[in-house]
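>>> Sequence and predicted structure are below.
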Amino acid sequence: MKKILSISLLLALFGGLLIACGGDSNDDQVSVSDAWTRVTAPSQTTGAIYATLESPDDNELTGATVPDDIAGKVELHETTGSGGDEMMEDDGMSDDGMSDDSMGATGETGMEGQSGSTMMGMKPVSSIDLPAGEQVNLEPGGYHIMLLDLTGPISEGDSIPVTLSFESGDDVTVDATAREG
């Protein structure tokens, strides 16, 4: 009986040590990789940040911030309409290259087709769904983080810290490196 009690006590102590030494695991946190932004012209007042996101559980990207000395405002955006990235490249347009006067009363930006219909545009979104275990790409022609009221140009090699906020309550900060489109 003493032997069984001693073994049980030893197992309980050993199990407690294993739990205490386990440390925090980031396996349940959203993974953010390949964060980047485009180089901007000195007169440009908008930019965008792109990245690849993956969450182990169903989650949502609900917001993003950058330091005030980079941009006055940050929003989650979605490119809408037809044409997508191919049309933007053909026309020399990009998510981050639209002028402030192309912003409509609804907050949506776009280019008018000959029939007056919007061929492509951008609109703010309140969140971006992250299905469990799937990669979600923030990319030109799709979802992206819009930087408004840039305080200056973004040059090749610049690193912009961006903090992403998620429905789960997690915040993840990564550096987005500036590169040519």
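Happy to help now that I have it.
>>> When you work out contacts or count neighbours from here on, use the C-alpha atoms and nothing else.
Will do.
>>> any residues touching the longest helix along the chain, and which ones?
Longest helix in the chain by number of residues (criterion: DSSP state H): helix 2-21. Residues outside helix 2-21 that contact it (Cα atoms under 8 Å, 6 or more residues apart in numbering): none are found.
>>> distance between the next helix or strand after that helix and the chain's centre?
Going down the chain from helix 2-21, the next helix or strand is strand 31-38, by DSSP states H and E. Chain-centre distance of strand 31-38: 8 Å, with Cα atoms, centre = their mean, to the nearest Å.
>>> outside of strand 31-38, which residues touch it?
47-55, 96, 154, 156, 172, 174-181.
>>> Just the buried residues of it, please?
By 16 or more other Cα atoms under 10 Å, the buried positions in strand 31-38 come out as 32, 35, 36, 37, 38.
>>> okay, pairing it with this:
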Amino acid sequence: MNLKTLFGASMLATASLFAQVHAADADHVKVINPYARAVPPTAAASAAFMVLKNTSDHDTALVGADSDVARVTELHTHIHKNGMMMMRPVEKIDLPAHKATPLQPGGYHIMLINLKHPLKPGDTVHLTLTFKDGSTKQVTAPVKMIHAGMGMKMYHH
């Protein structure tokens, strides 16, 4: 075995070991019960919800999402301001190690803006989730009818 071959084999073994120790964040995030909100035919936006469980020993974050049904896809949260609940985009959603983080009505969620077509029960939404390390996970979410009693609390004064 010449020196070049030995060096190449050594580098390959090191890279393989590094990949095993530092698996992609997407491999350690379990997606539980994904779904998207059905909307009337005239609605320009909807949202997707799920629980993201980080099974790894290190914290990560959801830093982006993309969807086949919307021209714009953003990470959002709800905030209370002046007695009203309002949605605001966020740069990331932290996913602490060994914790489940809900994306739910009234909290963090994935906003689907400028829908390409109405979302009705029985449809599916394909999402690509992007994590802090750049890794991605494909998710298929069924479209469901969501009623205000399913966790959405809006305050009006």
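Good, I have the coordinates. For clarity, every value in this text was computed on a predicted model and none was experimentally measured.
>>> tm score of chain vs chain?
Taking TM-score structural alignment, normalised by the length of structure 2 as the basis, the two superposed chains have a TM-score of 0.73; 124 aligned residues with a Cα RMSD of 2.2 Å.
>>> who does the strand ranked longest in structure 2 touch, helix- and strand-wise?
Ranked by residue count and defined by DSSP state E, the top strand of structure 2 is strand 70-81. If you count contacts as 3 or more Cα pairs under 8 Å, 6 or more residues apart in numbering; DSSP states H and E, strand 70-81 of structure 2 packs onto strand 60-67, strand 84-89, strand 109-115.
>>> let's go with 10 Å and repeat that
strand 45-54, strand 60-67, strand 84-89, strand 93-95, strand 100-103, strand 109-115 (3 or more Cα pairs under 10 Å, 6 or more residues apart in numbering; DSSP states H and E).
>>> which residues does the aligned partner of residue 128 of structure 2 in structure 1 contact?
Residue pairing (TM-score structural alignment): residue 128 of structure 2 is matched to residue 163 of structure 1. Going by Cα atoms under 10 Å, 6 or more residues apart in numbering, residue 163 of structure 1 touches 63, 64, 65, 66, 67, 171, 172, 173, 174, 175.
>>> Tell me how many other residues crowd the fifth one.
The number of residues packed near residue 67 of structure 1 is 13, by other Cα atoms under 10 Å.
>>> The second one now?
Residue 64 of structure 1 has 21 neighbours, counted by other Cα under 10 Å.
>>> likewise the third one?
When neighbours are defined as other Cα under 10 Å, residue 65 of structure 1 has 18 of them.
>>> Quick check: closest non-adjacent residue to it.
residue 163 (5.2 Å; Cα to Cα, 6 or more residues apart in numbering).
>>> Check the mean deviation of the helix or strand where the one you found lies from structure 2.
Per DSSP H and E: residue 163 of structure 1 is located in strand 159-166. Mean deviation of strand 159-166 of structure 1 relative to structure 2 after superposition (mean Cα distance after the TM-score superposition for structure 1): 0.5 Å.
>>> Quick check: residue 117 of structure 2 is in a strand.
No - applying DSSP: H, G, I helix; E, B strand; the rest coil, one finds residue 117 of structure 2 to be coil, outside a strand.
>>> That one is in contact with residue 125, isn't it?
No - with contact defined as Cα atoms under 10 Å, residue 117 of structure 2 does not count as touching residue 125 (11.1 Å).
>>> what do the two both touch?
69, 70.
>>> More neighbours: these two, which one.
residue 125 (20 against 13).
>>> tell me the contacts of the nearest residue to that one once chain neighbours are set aside?
Once flanking residues are discounted, residue 125 of structure 2 sits nearest to residue 141: 5.1 Å by Cα to Cα, 6+ apart. Residue 141 of structure 2 is in contact with 33-37, 48-50, 123-127, counting by Cα under 10 Å, 6+ apart.
>>> before we move on, back to that, what angle sits between the longest strand of structure 2 and strand 109-115?
130 degrees (axes from the mean of the first three to the mean of the last three Cα atoms, to 10 degrees).
>>> what's strand 70-81 of structure 2 in contact with?
44-48, 62-67, 84-93, 103-117, 125, 127, 154-155.
>>> same thing but at 6 Å, please
66, 85-90, 106-116 (Cα atoms under 6 Å, 6 or more residues apart in numbering).
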